[in-house]
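A.B. asks: Next come a sequence and a model predicted from it.
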Amino acid sequence: MKNVVITGTSRGIGFELAKLFAENGHQVLAISRNTKPLSTIHHPNIKVISIDISKDDDIDKVVDFVKNDWKKVDILINNAGKLINKPFTELTSDDFLEVYKVNVFGVASLTKSMIPFLKKNSHVVTISSMGGIQGSMKFPGLAAYSSAKGAVITLSELLAEEYKEQQIAFNVLALGAVQTEMLQEAFPGFKAPVSAKEMANYIFNFALNDHQFYNGKVLQVSSTTP
């Protein structure tokens, strides 16, 4: 049984991941601003906390729970994401900051707060995007989102090096198109080849097992070319 912290669990991949880990006997701390979707399930293995990961005071709530109830974290999945789709000339500094607060700063803050509880053989998995991969196809309107997803890739590579002596693995999954609410918000009407549940199954197995084989790596998880 693992203690698993997952962000962005109100919908899509994060929601499916929380259910999957819980149904397989693991303890899940599900973090999102909207807790209603998972709370209505009433699964005994899921603890839901309403927080905004871009706010340090909210992250303290996660630390308090782990310190008092778990003592250690085996898996941290940084799944929460913020997307703003606007032409570059219409993006404001506040837009960039809003996206980076969740996709980069929030990831950094939560990960930093969990470091004392991550022991040998623990695994931090950060969900990025193919849009953050150098040389991949890029889409107009996603300057803030894709650049943030690129930043978090480099952050994870650095953390893998910094904590290799403690044997904490840090890896990134750069996802292609997945049929989620966020995708529909960005590209209305687009039909992705992979469902949120299918991708959750892949991430579930990767988070549990693949820290034995990867550290500081970015895996491109996409069924389309490029």
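C.D. replies: Thanks, I have it. Numbering: from 1, shown residues only.
A.B. asks: going forward, measure contacts and count neighbours with C-alpha atoms only.
C.D. replies: Fine.
A.B. asks: quick one, what contacts the spatially most central residue of the chain?
C.D. replies: Closest residue to the average C-alpha location of the chain: residue 79 at 1.6 Å, with Cα atoms, centre = their mean. Contact analysis of residue 79 by Cα atoms under 8 Å, 6 or more residues apart in numbering lists 6, 7, 8, 9, 13, 14, 126, 127.
A.B. asks: Of these, which pair is most distant in space?
C.D. replies: Across those, no pair lies farther apart than 9 and 126, at 14.0 Å, counting by Cα to Cα.
A.B. asks: ok so, going back, the residue nearest to the centre of the chain and residue 135, how far apart?
C.D. replies: Note on residue 79: its distance to residue 135, by Cα to Cα, to the nearest Å, is 23 Å.
A.B. asks: Downstream of the longest helix along the chain, the next helix or strand is which one?
C.D. replies: Ranked by residue count, the top helix of the chain under DSSP state H comes out as helix 143-162. Using DSSP states H and E, the helix or strand that follows helix 143-162 towards the C-terminus is strand 169-175.
A.B. asks: any idea of the angle that following strand forms with helix 143-162?
C.D. replies: Here strand 169-175 runs at an angle of 160 degrees relative to helix 143-162 (axes from the mean of the first three to the mean of the last three Cα atoms, to 10 degrees).
A.B. asks: which residues does the closest residue in space to residue 215 that isn't next to it in sequence contact?
C.D. replies: Leaving aside its sequence neighbours, residue 215 sits nearest to residue 169 (Cα to Cα, 6 or more residues apart in numbering; 5.1 Å). For residue 169, the contact set (Cα under 8 Å, 6+ apart) comprises 121, 122, 123, 124, 160, 163, 211, 214, 215, 216.
A.B. asks: A further structure is provided below for comparison with the first:
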Amino acid sequence: MEYVIVTGTSRGIGFELSRLFADAGFKVLALSRNDKPINSLKHENIEAFPFDVSSKEDQDMLFKFLKENDCTVSALINNAGKLINKPFLELTDQEFKSVYEVNVFGVASMTKLVLPFMNKEGHVLTISSMGGIQGSAKFPGLSAYSSSKGAVLTLTELLAEEFKETGPAFNALALGAVQTEMLEEAFPGYKAPVSAVEMAEYIMDFALKGQKLYNGKILQVSSSTP
């Protein structure tokens, strides 16, 4: 069975992305801590179960699922993210680490787990943020979030180099403002020029075709600040 794997699918871009892939006929493995929203679609092309990218137990469960079902993964979309909006001096060490557990270590663990099930033509696509781009506009309260999003951009470049002979391809999209619940948490009251569905359509297209022309690249997908 060939799958597209999407993490962070309970809401926003991940939810819409899973639905779009499934509607287009792809088998989707939709992974998020809360699997109820995606399962409520009752879509025949979506397989979903509760999954925390920072949980070793959940990672072992996923590996077992992929192995027992003889799965091939054509695309892994690392979309799960955690955001805490709090002044740096008020941010506890545990809160800072918890953001990195999802946004950095979760991406690394998921990628390492799924790679044995991908072939040379596969695509590992990590969803980052304009906040992680050096020289971009920065905002108070997002020290943990934006710095973690910068870390996965460099990780993407390194993995592309390490696997350039064997594949798959590794790319990252640094997104600008998209109208999601997470944006509301970061910038209360701000209205983004792009909807979650519009961005999901772009990401789906890039996940399917981008690896043919790009590897180890960071694309800035933004028409606004933030």
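C.D. replies: Sure thing, it's come through. Keep in mind that this is a model prediction, so the values were computed, not measured.
A.B. asks: TM value for the aligned chains?
C.D. replies: Scored against TM-score structural alignment, normalised by the length of the first structure, the superposed chains reach a TM-score of 0.97; 226 aligned residues with a Cα RMSD of 1.2 Å.
A.B. asks: what's the burial count for the closest residue to residue 137 of the first structure other than its chain neighbours?
C.D. replies: In this structure, residue 137 of the first structure finds its nearest non-sequential neighbour in residue 226, 6.3 Å apart by Cα to Cα, 6+ apart. Applying other Cα atoms under 10 Å, we find 10 residues neighbouring residue 226 of the first structure.
A.B. asks: hang on, the earlier thing: quick one: the residue nearest to the centre of the first structure from residue 166 of the first structure, how far?
C.D. replies: From residue 79 of the first structure to residue 166 of the first structure the distance is 23 Å (Cα to Cα).
A.B. asks: Next, count neighbours for the nearest residue to residue 143 of the second structure once chain neighbours are set aside.
C.D. replies: In space, and not counting its chain neighbours, residue 143 of the second structure is closest to residue 88: 6.5 Å by Cα to Cα, 6+ apart. For residue 88 of the second structure, the number of neighbouring residues by other Cα under 10 Å comes to 13.
A.B. asks: same check, this time on residue 39 of the second structure
C.D. replies: Counted with other Cα under 10 Å, the neighbours of residue 39 of the second structure add up to 15.
A.B. asks: Then residue 71 of the first structure?
C.D. replies: Residue 71 of the first structure has 14 neighbours, counted by other Cα under 10 Å.
A.B. asks: how far away is it from residue 29 of the first structure?
C.D. replies: Residue 71 of the first structure is 13 Å from residue 29 of the first structure, by Cα to Cα.
A.B. asks: and what of residue 2 of the first structure?
C.D. replies: 11 Å.
A.B. asks: and these two? which has more neighbours close in?
C.D. replies: Ranked by neighbour count (other Cα under 10 Å), residue 2 of the first structure and residue 29 place residue 29 first, with 24 against 17.
A.B. asks: Where does residue 94 of the first structure sit, in terms of helix or strand?
C.D. replies: Counting by DSSP H and E, the element that carries residue 94 of the first structure is helix 93-100.
A.B. asks: Can you point out the buried residues in that helix?
C.D. replies: For helix 93-100 of the first structure, burial by neighbour count (16 or more other Cα atoms under 10 Å) applies to 95, 96, 98, 99, 100.
A.B. asks: which residues in the second structure form helices?
C.D. replies: Using DSSP H, the helices of the second structure run over 12-23, 36-39, 56-68, 93-100, 106-114, 143-162, 181-186, 196-209.
A.B. asks: Mind giving me the packing neighbours of the fifth one?
C.D. replies: The one in question is helix 106-114 of the second structure. Contacts defined by 3 or more Cα pairs under 8 Å, 6 or more residues apart in numbering; DSSP states H and E place helix 106-114 of the second structure against helix 56-68, strand 72-78.
A.B. asks: could you redo the last one with a cut-off of 10 Å?
C.D. replies: Packing contacts for helix 106-114 of the second structure, counted by 3 or more Cα pairs under 10 Å, 6 or more residues apart in numbering; DSSP states H and E, involve strand 2-7, helix 56-68, strand 72-78, helix 93-100, strand 123-129, helix 143-162.
A.B. asks: what's the answer for the second one, then?
C.D. replies: Helix 36-39 of the second structure makes packing contacts with helix 12-23, strand 28-32, strand 46-50 when contacts are defined by 3+ Cα pairs under 10 Å, 6+ apart.
A.B. asks: out of the ones you listed, deepest packed?
C.D. replies: Sort those by mean neighbour count, taking mean count of other Cα atoms under 10 Å, and strand 28-32 sits at the top with a mean of 25.
A.B. asks: which other residues reach that strand?
C.D. replies: With contacts defined as Cα atoms under 10 Å, 6 or more residues apart in numbering, strand 28-32 of the second structure is touched by 2-11, 14-15, 17-22, 38-39, 43-53, 62, 73, 75-76, 79-80.
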